[in-house]
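>>> Here's my sequence, what's the structure:
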Amino acid sequence: MKTFAVSAVLAAFLTGAFFVSAALAQEPTVATEVAIATPTTLPKVSSTNLPAYLDHDLARKHADFTRFAKVRVKAMDENHRLSKSRMMITKLSDGRYKALYHAIDHETVICKVRRSSSKTIPYVAVLSYQEMVMAAIGSSPEECRSGEFIPVSIIPNRQIFSHKKGRWQ
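Next up, the predicted model:
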């Protein structure tokens, strides 16, 4: 009896798939659009639309600009009008002294390089960094120079460079 019940339920379940309602058995009345990529519709791959990780020339220019930027930032940091070696010391109204100098935070240096649409300038780069204003207060100018400096403000900087005639300008 048990096997008959199992066989009957199984037969009813399996034959139910053949008796699909008329609405489901008909062709769809609404056309569904399907996206198909054929070889003629794919974009042509060239050096202008390559992903950055595949564009070896762009990667070389980025590495070249990063080296250039490190040298440039070091020189700007040393040659700043108010660098640590040329800090400004002023006497405050209460008789103490305040020392100020500017320093570039080398940890914030960001280099970005991209291709340009210009025929004469193939690459453009952006150098971003933060300049910190450092200050210390002491009872004498010598104490200020040797005191503990703390950042009092941060100045964001951005410079744009172009690669022309084989070098960054």
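>>> can we go C-alpha only for contacts and neighbour counts from here?
OK.
>>> Let me see the contact set for the residue nearest the centre of the chain.
Closest to where the C-alpha atoms of the chain average out (Cα atoms, centre = their mean) is residue 112, at 7.7 Å. Under the criterion of Cα atoms under 8 Å, 6 or more residues apart in numbering, the neighbours of residue 112 are 62, 125-127.
>>> Which ones among those residues map onto helices?
When DSSP state H is applied, the contacts of residue 112 are split such that residue 62 fall in helices.
>>> Neighbour-wise, give me the winner out of the contacts of residue 112.
Of all the contacts of residue 112, the highest neighbour tally under other Cα atoms under 10 Å goes to residue 125, namely 23 neighbours.
>>> Next, residue 44: secondary structure please.
When the structure is split into helix, strand and coil by DSSP: H, G, I helix; E, B strand; the rest coil, residue 44 lands in coil.
>>> how near is it to residue 73?
Relative to residue 73, residue 44 is positioned 39 Å away (Cα to Cα, to the nearest Å).
>>> Sort out which residues of the longest strand that the chain contains are buried, please.
Among all segments of the chain classified by DSSP state E, the strand with the greatest residue count is strand 97-115. Neighbour counts over strand 97-115 (16 or more other Cα atoms under 10 Å) mark 97-104, 109, 111, 113-115 as buried.
>>> contacting residues for residue 90?
Applying Cα under 8 Å, 6+ apart to residue 90 gives the contacts 97-99.
>>> And residue 55, by the same measure?
Applying Cα under 8 Å, 6+ apart, the residues contacting residue 55 are residue 47.
>>> Second chain to compare with the first, below:
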Amino acid sequence: MKRIRIVLTAIFLCFVLSSGAFASDVTEQTELSRFQIFAKSWVVKLNRSHIKGIQRMEIRPNEDGTYLARYHAIDPTSVQCIVKKTSSKRKGLIGLLKYIETVYESTGSSPKTARKSDFKAVKRTRITEIFSNSGKGWR
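Below you'll find the predicted structure:
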């Protein structure tokens, strides 16, 4: 009788502990999905408002009389999202948003042709941003 009680207690504890871990995994997956939605809209905002973005393309003359057009853009396909629990005693999550910002350049005989020519990627920079969520959404 004592052994049965010990076995049943062990089974019960395993069930309780594993169901908590499952609930935690589900919560983290839900928050990852929410963070991915937030990150997508964040990247759209960054691309739209970047001081050196395509809407505010830099055009400058070269020494040889041609013009250089340059802008920065984030490739949405390069976005990676990671969600982790914080190490603090208060409940909360951190979200890591990783992406690649690319600098594109083009040349032309005039500012207009430089703006309309084929742009080539000349520099890529990996960027990581950290966001937090303590129950009030991602910030």
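>>> And residue 65 of the first structure? What does it align with in the second structure?
In the second structure, the residue equivalent to residue 65 of the first structure is residue 35, according to TM-score structural alignment.
>>> Show me the strands in the second structure, by range?
Shown for the second structure, the strands assigned by DSSP E span residues 58-61, 67-74, 80-85, 93-108, 120-133.
>>> what's the average distance of the last one to the first structure?
Think strand 120-133 of the second structure. Compared with the first structure after the fit, strand 120-133 of the second structure shows a mean deviation of 0.5 Å (mean Cα distance after the TM-score superposition for the first structure).
>>> name the helices or strands packed onto that strand?
With contacts defined as 3 or more Cα pairs under 8 Å, 6 or more residues apart in numbering; DSSP states H and E, the packing partners of strand 120-133 of the second structure are strand 93-108.
>>> so where is the strand it packs on in the first structure?
Counting by TM-score structural alignment, strand 93-108 of the second structure lines up with residues 123-138 of the first structure.
>>> how close does the matching stretch sit to the second structure?
After superposition onto the second structure, the average distance of stretch 123-138 of the first structure to its aligned residues comes to 0.3 Å, using mean Cα distance after the TM-score superposition for the first structure.
>>> would TSV of the contacts of residue 90 of the first structure with distance to residue 147 of the first structure be doable?
Compiled in TSV, those are given as follows (distance: Cα to Cα, whole Å):
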residue	distance to residue 147 of the first structure
97	11
98	10
99	9
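>>> what do we get in the second structure for residue 151 of the first structure?
For residue 151 of the first structure, the aligned position in the second structure is occupied by residue 121, per TM-score structural alignment.
>>> How about the contacts made by the closest residue in space to that match that isn't next to it in sequence?
Spatial nearest neighbour of residue 121 of the second structure, excluding adjacent residues (Cα to Cα, 6 or more residues apart in numbering): residue 104 at 4.4 Å. Applying Cα under 8 Å, 6+ apart, one finds that residue 104 of the second structure lies in contact with 70-73, 119-123.
>>> Please say which of residue 44 and residue 73 of the first structure ends up with more neighbours.
For residue 44 of the first structure against residue 73, the residue with the higher neighbour count under other Cα under 10 Å is residue 73, and the figures read 17 against 10.
>>> Where in the second structure does stretch 84-94 of the first structure align, residue-wise?
So in the second structure, the equivalent range for stretch 84-94 of the first structure is 54-64, judged by TM-score structural alignment.
>>> buried ones in that stretch?
In stretch 54-64 of the second structure, residues buried by neighbour count (16+ other Cα under 10 Å) are 54, 57-59.
>>> for those, which one is nearest residue 48 of the second structure?
For residue 48 of the second structure, the nearest member of the buried residues of stretch 54-64 of the second structure is residue 54. The distance, counting by Cα to Cα, is 8.1 Å.
>>> can you pull the contacts of the closest residue in space to that closest one that isn't next to it in sequence?
Nearest in space to residue 54 of the second structure, with sequence neighbours left out and distances taken as Cα to Cα, 6+ apart, is residue 71 at 5.3 Å. When the contact criterion is Cα under 8 Å, 6+ apart, the partners of residue 71 of the second structure are 52-54, 56-58, 103-105.
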